[in-house]
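Student: Structure of the sequence below:
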Amino acid sequence: MDTEVLRSFVRAAEFGQLRHAADELGVTQQAVSKRIAALERTLGVRLFTRTARGVELTLDGQAFLPHARSIVAGVERAVAAVRPGSRALRVDVLGLRSAQALVLHDYWRSHPETDLDVVTLRVNDPRVAAAAVEAGDVDASFRTVTDPDALPPGVHMIHAFDSPLELLVGPKHPLAPARELTPSQLRGHRIWVPGIAPLSEWSDFYDQLATDFDLRIDAAGPHFGDEVLLDALAESAQVATLVGARDRYVWPPDHDLRRIPVVNPTLVYPLSLILPGANPHPGLRGIVTHLKGLPGLPGPVWRPTWATTPQRDDSGIGSARGSRPRQR
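Tutor: Sure thing, here's the model as predicted:
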């Protein structure tokens, strides 16, 4: 059954006049009259009787109205749920414990009126996430396509913020007593980062990090989840891993894990935001403004080469800070 026919019936019942219903629907009074006549033929009953004031529901019309109204309202809710600008702002993050999710949570706490839907696309290739932005499946994605030429033509990418890395170790590890470490002090130690997926941005990141500082980045073995990784760190005197300073990890108190900042230079994971090139969700402007206000990092920093190119925001949303060349 045609939803527009049902909507015409509902509006005519509510207004009691076909002309007023037609004005709201943006059609002619004749079109509304034809729709209702077609509906009556389909149902085999009279829904309205004409009066000097307009139209009144028959008993069959009164019985039919709540069901028709429910169908029309359901369709309107379904459309609103997927229409940019009327549905919630849908932003993709790598994980709900990630730095991106925490930054979004900070924004939402300051702007609780924002209708925000934080999702995680189960993809490793950031180009797939960029395609999801282009298709409108998500409104923005905290991913980085390390080759800008690989971005779909309908999207662009801006620098969001920098995430400094920390070494995470158990109490038995020889580096556990340190208050801070330099990259050179990490040499020779096994840094276990399970789950480095081919084609992912973090694969490229760790490749460059290992090469530039002669580090032993080990991605061997399947990734059974953060809990298993944290258990292994607590029990080992040889294994360490790298985590973002804003990333949220929770472990039992008896694990006694230590998060140690890496400085001189600070190892930085640059996070980008992929945005649509046209018709962005209205809620994105506030997110980008929030990102612009995040404090920068003091002291020398290291970034991968793909973070050295300034990224412009030509969407009209507002530009976040451009990436700065890496320093050593």
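Student: going forward, measure contacts between C-alpha atoms and count neighbours the same way
Tutor: Noted.
Student: The lengthiest helix in the chain packs against which elements?
Tutor: Longest helix in the chain by number of residues, with DSSP state H as the criterion: helix 59-82. Contacts defined by 3 or more C-alpha pairs under 8 Å, 6 or more residues apart in numbering; DSSP states H and E place helix 59-82 against helix 3-15.
Student: What is the distance between the longest helix of the chain and the centre of its chain?
Tutor: Distance of helix 59-82 from the chain centroid (C-alpha atoms, centre = their mean, to the nearest Å) equals 32 Å.
Student: Pull out the buried residues from that helix.
Tutor: Residues of helix 59-82 classed as buried: 61, 64, 65, 68, 72 (neighbour count, 16 or more other C-alpha atoms under 10 Å).
Student: Now render these as TSV, adding distance to residue 140.
Tutor: Output for the buried residues of helix 59-82, formatted as TSV (distance: C-alpha to C-alpha, whole Å):
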residue	distance to residue 140
61	46
64	42
65	40
68	36
72	30
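Student: Return the member of those residues nearest to residue 164.
Tutor: residue 72 (50.6 Å; C-alpha to C-alpha).
Student: Which residue ranges of the stretch 201-328 of the chain form strands?
Tutor: Secondary structure of the stretch 201-328 of the chain (DSSP state E, counting those that start in this stretch): strands located at 216-218, 239-244, 258-261, 266-276, 301-302.
Student: Just checking, which helix or strand succeeds the longest helix of the chain along the chain?
Tutor: Following helix 59-82 in sequence order, the next helix or strand is strand 89-92 (DSSP states H and E).
Student: Here is the second sequence; please produce its structure so I can put it next to the first one:
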Amino acid sequence: MDTEAVRSFVRAAELGQLQHAAGELGVTQQAVSKRIAALERELEVRLFTRTARGVELTLDGQAFLPHARSIVTGVDRAVTAIRPGSRALRIDVLGLRSAQAVVLHEYWRSHPDTDLDVVTLKVNDPHLAVAAVEAGDIDASFRSVTDPATLPRDVRMIHAFDSPLELLVGPRHPLAPARSLTPAQLRRHRIWVPGLAPRSEWSEFYDQLATEFDLRIDAAGPHFGDEVLLDILAESADVATLVGARDRYIWPTNHDLRRIPIVNPTLAYPLSLILPRTTPHPRLRAVVNHLASLTPLPGPTWRPSWATIPRRVG
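Tutor: The predicted structure is shown next:
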């Protein structure tokens, strides 16, 4: 069934004249007449009778009108759901407690009128997030492809912000009393990052970090969730992990966990934003501008070799 013919029928029924319906729809009166005639042939009924004042619905037309209105409304809603600027801005974050989600929440608090849909794609390979952006399933993703040359032509990546790392330890750990730490002070201490996924950006990050500062990064074992990891840290005298300064973690007060900044240099995890190269969602520019306004990290900073992506849109 031709939905434009159904739309023409609805407007003609509501306005009572084919000429007025044609004016609203931006077509000729002849086009409206042909659409309605084709619809009548398909339905095998007469929908209108002509009068001196225009057109009036037949009994069949009266019965069909509420259903026709539902068809038009459904089509309009379907188009709105996929049209950038009319639908919510869909952005993928690594987790709802991650630094990306925290910064995105800060943006939304200052722009509460933004229709924002925060999603978490359950994928480790950033190229799968790239494919979702390319397909239009999401408008942007806070992921990094460490080799930008592998990006499809229609997708690009910009620098979002740097997330400084902190050491997270329990009260029995020998580094627990420290107010801050340098990377050299982390040597010989076990830094446990369970469940590092092959081909993930963070796996490559930790490989470069361990090589650069001679750190003992232990990725052994599956990751049973943050709660289990925090429980282990609270009881351990020799296990530590690394977390982002903006990442949100919640633990019982009796855990007495310590978050210790790492300085001289600050260890920065570079977060990128993947987005379409052309026709991005119109509300995405404001998010990128918010990211650009974030205060840069002070002092000397270490980043991995692939963190050289500029920040720009348009």
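Student: buried sites along stretch 32-45 of structure 2?
Tutor: 32, 33, 35, 36, 37, 39, 40.
Student: Tell me how far that stretch lies from the chain's centre.
Tutor: Put simply, stretch 32-45 of structure 2 sits 44 Å off its chain's centre (C-alpha atoms, centre = their mean).
Student: Please produce a markdown table containing the buried residues of stretch 32-45 of structure 2, extended by secondary structure and distance to residue 290 of structure 2.
Tutor: Below are the buried residues of stretch 32-45 of structure 2 laid out as a markdown table (DSSP: H, G, I helix; E, B strand; the rest coil; distance: C-alpha to C-alpha, whole Å):
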| residue | secondary structure | distance to residue 290 of structure 2 |
| --- | --- | --- |
| 32 | helix | 48 |
| 33 | helix | 52 |
| 35 | helix | 49 |
| 36 | helix | 50 |
| 37 | helix | 54 |
| 39 | helix | 51 |
| 40 | helix | 54 |
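Student: Can you name the two of those residues that sit furthest apart?
Tutor: The most widely separated members of these are 32 and 40, with 12.3 Å between them, by C-alpha to C-alpha.
Student: just so I have it, where are all the helices in structure 2?
Tutor: 3-15, 18-25, 29-43, 59-82, 99-110, 126-135, 201-213, 226-235, 284-292.
Student: quick one: the residue sitting furthest away from the middle of structure 1 from residue 17 of structure 1, how far?
Tutor: Of all residues in structure 1, residue 52 has its C-alpha farthest from the mean position, at 55.6 Å, by C-alpha atoms, centre = their mean. Look at residue 52 of structure 1 and residue 17 of structure 1: by C-alpha to C-alpha, to the nearest Å, they are 10 Å apart.
Student: for residue 296 of structure 1, same thing?
Tutor: Applying C-alpha to C-alpha, the value for residue 296 of structure 1 to residue 17 of structure 1 is 62 Å.
Student: The two: which has the busier surroundings?
Tutor: Neighbours were counted for residue 296 of structure 1 and for residue 17 using other C-alpha atoms under 10 Å; residue 17 has more, 18 against 11.
Student: just checking, the more buried one touches residue 57?
Tutor: No - counting by C-alpha atoms under 8 Å, residue 17 of structure 1 does not reach residue 57; the two are 11.1 Å apart.
Student: ok, and what's touching stretch 50-63 of structure 1?
Tutor: Residues outside stretch 50-63 of structure 1 that contact it (C-alpha atoms under 8 Å, 6 or more residues apart in numbering) are 12, 13, 16, 17, 18, 45, 46, 47, 48, 49.
Student: By neighbour count, which of those wins?
Tutor: Of all the contacts of stretch 50-63 of structure 1, residue 12 has the most neighbours under the rule other C-alpha under 10 Å, reaching 25 neighbours.
Student: how close does that residue get to residue 65 of structure 1?
Tutor: In terms of C-alpha to C-alpha, residue 12 of structure 1 sits 11 Å off from residue 65 of structure 1.
Student: Now that residue 243 of structure 2 has come up, it's in contact with residue 166, right?
Tutor: Yes - counting by C-alpha under 8 Å, residue 243 of structure 2 touches residue 166, with 5.4 Å between them.
Student: ok, residue 141 of structure 1 to residue 84 of structure 1 distance?
Tutor: 15 Å.
Student: what number of residues lie near residue 1 of structure 1?
Tutor: By the criterion of other C-alpha under 10 Å, residue 1 of structure 1 has 7 neighbours.
Student: One more: residue 5 of structure 2?
Tutor: 21.
Student: now do the one 4 residues further on
Tutor: The number of residues packed near residue 9 of structure 2 is 29, by other C-alpha under 10 Å.
Student: I'd assumed residue 36 was in contact with it.
Tutor: Yes - counting by C-alpha under 8 Å, residue 9 of structure 2 touches residue 36, with 6.0 Å between them.
Student: Now do the shared contacts for the two.
Tutor: Common contact partners of residue 9 of structure 2 and residue 36 (C-alpha under 8 Å, 6+ apart): none.
Student: if I pick the residue in structure 2 that residue 108 of structure 1 lines up against, what's in contact with it?
Tutor: When structure 2 is aligned by TM-score structural alignment, the residue opposite residue 108 of structure 1 is residue 108. The neighbourhood of residue 108 of structure 2, defined by C-alpha under 8 Å, 6+ apart, consists of 114, 116.
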